[in-house]
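Peer 1: Would you be able to build a 3D model of this:
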Amino acid sequence: MGSQLHFNAFLFGCGHHGASWRHPESSVDRLGDITYYEELAQIAERGCLDAVFFADGHSVRNPASGSWWFLEPLTALSAMARATERVGLVSTVSTTFYTPFHAARMLASLDHISRGRVGWNVVTSMFDAEARNHGLEEMPPHDERYARAAEFVDVALALWDSWEPDALVLDRGGMFADPAKVNPIHHRGSHFLVDGPLTVPHSPQGRPVLFQAGASDQGRDLAARYAEGIYAVAYDLPAAQSYYDDVKKRVRQAGRNSDEVVVMPGLVTYVGSTTEEARRKKAELDALLPTSQSLAQLSMFVEQDCSDWELDAPVPPVPPLAQFTGPHGRYETILRIIEKDRPTVRALLGTLAAGGGHCTMIGTPESIADEIELWFRRGGADGFNLMPPLYPSGLADFVDEVIPVLQKRKLFRSRYETNTLRDHLRGPGE
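Peer 2: As a prediction, the model looks like this:
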């Protein structure tokens, strides 16, 4: 654990609440307007956040719900790089659908454009609908995807290293680059054949910062081998501590310094001048959820018919985990939410609609800062991947209300002291 927190802002449409786009204050009419994303990045930069982050998807699941990516992330980040100076820029790139050369070239280009602020979130993707947009009938098996991912990352790293830092000579008398310092990689593997070198010379960071969201065993091992930042899912502190301890142990077993790997659980926040005001903000969004759809989804999660559950009454009794026959991960999260929050049915639907199993903090700037500090000091997180329920107001609330409290407590930087994303994560002088 470092001495200070780290924060990324996870940018997603109008916000992370399933009904955010329906809210009167949403920017639903601006989702194709690059200035919207530039403004979000500028708010993040105002708060001295480490980075903004885009996930990605390669299929449209439900046009009516608005829950997919409007602009291609790397294209959007190129523009956002020009509208900002310090905040990091992280994009998901799928190892199942891209090739290493293509990904390495795009990310190195963006590292040049941003002067060293780029990160790559390594994912293997998961939906058959995505596979069928890339010439595959269905997603390859889990183990095969992770084997490809490991080789993909190795090749990308080799390509970024194919130009030595001082290879460019730029001597107008006759030498552009020193051929002895630009090396092919001659990779021949199970999944890829890549000669190299890369067509983009050594970038400001040398190689982009690698992020990974590893939940499965293979995902955690991939993160332990390569990641400098890990996105995690934890609804409460015990779940966070368990994941944190496990993944840091794996990092050490991989022969790396676990202090140099930043673990960032997702964090949904509702900030108000009072707890009642914060709860009102959540209730406003929850009231916009299409109820029948949400209850049908909940019925699927808990494997019982919830269609006649009374929305504003407490959640009826559900079986303990030991008696549940369906997938345990999501169900365990639902049990944690019920136990921790004692929600009404409507409030439970709203929590699941805003970040699912991610930690949710509802309260004043001080009470939220208290919870964040607790997670940080008790080994649950090195920082958080912020998931505001409603953009841009949810991010602005956090930046303008919560960040100053953390700055006052010396838990977060008051200004940028570093220029590259890697240095933001490692801290000045490291």
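
Peer 1: alpha carbons only for contacts and neighbour counts from here, please
Peer 2: Fine.

Peer 1: Pretty sure Phe10 sits in a strand.
Peer 2: Yes - according to DSSP: H, G, I helix; E, B strand; the rest coil, the state of Phe10 is that of a strand.

Peer 1: Pretty sure it sits against Leu49.
Peer 2: No - applying CA atoms under 8 Å, one finds Phe10 not in contact with Leu49, separated by 11.2 Å.

Peer 1: other SSEs contacting the helix ranked longest in the chain?
Peer 2: In the chain, with assignment by DSSP state H, the single longest helix is helix 142-160. Counting contacts by 3 or more CA pairs under 8 Å, 6 or more residues apart in numbering; DSSP states H and E, helix 142-160 is packed against helix 100-114, helix 217-226.

Peer 1: Pipe the ones you listed into a markdown table and attach distance to Cys306 and mean neighbour count per row.
Peer 2: Putting the helices and strands packed on helix 142-160 into a markdown table (distance: least, CA to CA, whole Å; neighbours: other CA atoms under 10 Å) gives the following:
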| stretch | distance to Cys306 | mean neighbour count |
| --- | --- | --- |
| helix 100-114 | 44 | 21 |
| helix 217-226 | 33 | 20 |
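
Peer 1: Look at Phe10 and Leu49 and report which has more neighbours.
Peer 2: Legend: neighbour count by other CA atoms under 10 Å for Phe10 and Leu49, higher for Leu49 (26 against 22).

Peer 1: how about the nearest residue to that one once chain neighbours are set aside, secondary structure?
Peer 2: Excluding the flanking residues, the one nearest Leu49 by CA to CA, 6 or more residues apart in numbering is Phe7, at 5.3 Å. Phe7 carries the three-state label strand when classified by three-state DSSP.

Peer 1: For the stretch 1-150 of the chain, which segments count as helices?
Peer 2: Counting by DSSP state H, counting those that start in this stretch, the segments of the stretch 1-150 of the chain that form helices are 34-46, 73-82, 100-114, 128-131, 142-160.

Peer 1: Just the buried residues of the second one, please?
Peer 2: Right, helix 73-82. Within helix 73-82, the residues that count as buried by 16 or more other CA atoms under 10 Å are 73-74, 76-81.

Peer 1: what's in contact with the strand or helix carrying Asp246?
Peer 2: Assigned by DSSP states H and E, Asp246 belongs to helix 237-253. Residues outside helix 237-253 that contact it (CA atoms under 8 Å, 6 or more residues apart in numbering): 220-221, 223-225, 232-234, 257-258, 261, 263, 265, 375, 378-381.

Peer 1: To compare with the earlier structure, here is another sequence to fold:
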Amino acid sequence: MSTAPRQLNLNLFIYPNGHHEAAWRHPLAAHQRVLDVSFYQELAQQAEAAKFDAVFFADGLGIGDGVRYASRFHLEPITLINALAAATQKIGFIATASTTFYDPYTLARLLAFTDHLSHGRVGWNIVTSSLKRAAQNYGLAEHPSHAARYARAHEFVEAIGRLWDSWEDGAFINDPASGLFADTDRIHPAQFSGEHLSVAGALNVPRSPQGRPVYVQAGSSEAGRDFAAQYAEAIFTAHQTLESAQAFYRDVKERATQRGRNPAHVKILPGLSPFIGSTEAEAKALQREFDELIQPDFSLLQLKNQLGLDVDLRGHDLDAPFPLHLIPDNPDQAEHSRFQLVLDIVKREQPTLRQLLQKLAGARGHFVLAGTPEQIADHIQTWFEQGAADGINVMPPWLPGGFEVFTREVVPILRQRGLFREEYSGSTLRDHFGLPRPESQFAPALAQAQAA
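Peer 2: Now for the predicted structure:
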């Protein structure tokens, strides 16, 4: 029995203006349209025309450091994806929402209804929120510890899953002739009670087309990897080397297998921010144009946040070697998803501080590659075929042109090599990712009771 060849998953990761921190200053970027919904609808339509799996939106629950110098706000994703779903037919949408500051019932309603309105095209990027000022914005005296946030996250996912399952398939009758609107034997209270959360249920929205949104996650710490292995169906990750990406890929797939999950249902999707030119020299020159617009005061704030340390490097010579001696050898810093990545860059490449800031400016630690369309396609194919990725989160350095050139020049090469679809084979995000539709956890219990 023959099986279809494995295919890439491609997502468009939209960041206001683009992923390079200085993109908003470059004349190629449509900075004046950053709050124009039609701009994002056009990008989603372009991604759909290229047969991308999904459009992804990050989120943050406070003003980012350095908003004086850069586009440091986030688009509210759930509101936005409803507007984009109305302008598209098949492409999926992934919204970030925090388990630390949402409550399960509110988020369950929002995403279930969005899944209905989009006809099954929604994913949820599960985050615990590392921004410390977010806690104060939500009335907490201090930011919960990393361990406390993950403990709540586990309970949150269990609780919201019970809410999404509380209406079994077939519970929504909606039959005027019989006068039966809902089969209440198939509607169940969530009845979740934990140390951090409790929810009575049932949800007041019928079961959505996908059963529940696709679970997406992006943590790289030990706790994050365990969480991903238990719940995530797609994982966003950042790596600077093939070897690092391969090690992460093996580790998470093995953890998922140990939990009795099918590793093929855990998609690993590293980020890639490509500068594309007709020659490599042209692509690198384009990247330099963006790097020359970097504002060091902002870049240093970004670096401080990525390291998770209270180390002020503003007085350090930008063209001197990075002062590694100022970074304490503290294993607890591994909790910060970019700490080890930054440290590895410093040890491997021994950059000056300016060189490090430029390397991180492109996509906050995700892989930045300047090259021809063929070189970009080669990179993606290598990571895909050598056990480092199931697909790629495409992170255009600027918008819209940085994405337009990728779909025009790189996607056709991937198709020619048999790596990416010509057409959608389904209509839901689960279809695009090749993921099963989960059965309500209450359905087996009801079937057993009826059989008894």
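
Peer 1: Please identify which of the buried residues of helix 73-82 of the first structure is nearest to Gly350 of the first structure.
Peer 2: Of all the buried residues of helix 73-82 of the first structure, Pro73 has the smallest distance to Gly350 of the first structure: 27.1 Å, by CA to CA.

Peer 1: Quick check: the aligned residue for that closest one in the second structure?
Peer 2: Using TM-score structural alignment, the equivalent of Pro73 of the first structure in the second structure is Pro77.

Peer 1: Quick one: residues contacting that match.
Peer 2: Per CA under 8 Å, 6+ apart, neighbours of Pro77 of the second structure: 57-59, 95-96.

Peer 1: Recalculate using a threshold of 10 Å.
Peer 2: Neighbour list for Pro77 of the second structure: 56-59, 83, 93-97 [criterion: CA atoms under 10 Å, 6 or more residues apart in numbering].

Peer 1: Same question for Ser220 of the second structure.
Peer 2: 226-228, 235-238, 248, 252, 334-338, 340.

Peer 1: what's the longest strand in the first structure?
Peer 2: Ordering each strand of the first structure by length in residues (DSSP state E) puts strand 262-271 first.

Peer 1: in the second structure, what residues pair with the following helix or strand past that strand?
Peer 2: Per DSSP H and E, strand 262-271 of the first structure leads on to helix 275-286 as the next helix or strand towards the C-terminus. Here helix 275-286 of the first structure aligns to the second structure at residues 280-291, judged by TM-score structural alignment.

Peer 1: Quick one: average offset of the matching stretch versus the first structure, please.
Peer 2: When the first structure is overlaid, stretch 280-291 of the second structure sits 0.9 Å from its aligned residues on average, using mean CA distance after the TM-score superposition for the first structure.

Peer 1: residues of the longest helix of the first structure that come out buried?
Peer 2: Buried residues in helix 142-160 of the first structure, defined by neighbour count with 16+ other CA under 10 Å: 145-146, 148-153, 155-160.

Peer 1: joint contacts of Phe10 and Leu49 of the first structure?
Peer 2: Residues touching both Phe10 of the first structure and Leu49 (CA under 10 Å, 6+ apart) are Leu386.

Peer 1: Around Phe181 of the second structure, how many other residues sit close by?
Peer 2: If you count neighbours by other CA under 10 Å, Phe181 of the second structure ends up with 12.

Peer 1: That one maps to what in the first structure?
Peer 2: In the first structure, Phe181 of the second structure lines up with Phe176, judged by TM-score structural alignment.

Peer 1: what's the distance between the residue of the first structure most remote from its centre and Ala167 of the first structure?
Peer 2: Centroid-distance maximum for the first structure: Gly173 at 47.0 Å, with CA atoms, centre = their mean. Look at Gly173 of the first structure and Ala167 of the first structure: by CA to CA, to the nearest Å, they are 16 Å apart.

Peer 1: Do you have the strands of the second structure handy? List them.
Peer 2: 9-14, 54-57, 92-98, 122-127, 172-175, 180-182, 192-193, 198-199, 214-217, 234-237, 267-276, 367-371, 391-394.

Peer 1: Average offset of the fourth one relative to the first structure?
Peer 2: Between strand 122-127 of the second structure and the corresponding residues of the first structure, superposition yields a mean separation of 0.3 Å, by mean CA distance after the TM-score superposition for the first structure.

Peer 1: again with the first one
Peer 2: Comparison of strand 9-14 of the second structure with the first structure after fitting gives an average deviation of 1.0 Å (mean CA distance after the TM-score superposition for the first structure).

Peer 1: and that strand, what other elements does it pack with?
Peer 2: Judged by 3 or more CA pairs under 10 Å, 6 or more residues apart in numbering; DSSP states H and E, strand 9-14 of the second structure is in contact with helix 37-49, strand 54-57, strand 92-98, strand 267-276, strand 391-394, helix 401-405, helix 429-433.

Peer 1: Would you check the span in the first structure matched by it?
Peer 2: Going by TM-score structural alignment: strand 9-14 of the second structure matches residues 6-11.

Peer 1: Can you list the buried residues in that stretch?
Peer 2: For stretch 6-11 of the first structure, by 16+ other CA under 10 Å, it's 6-11.
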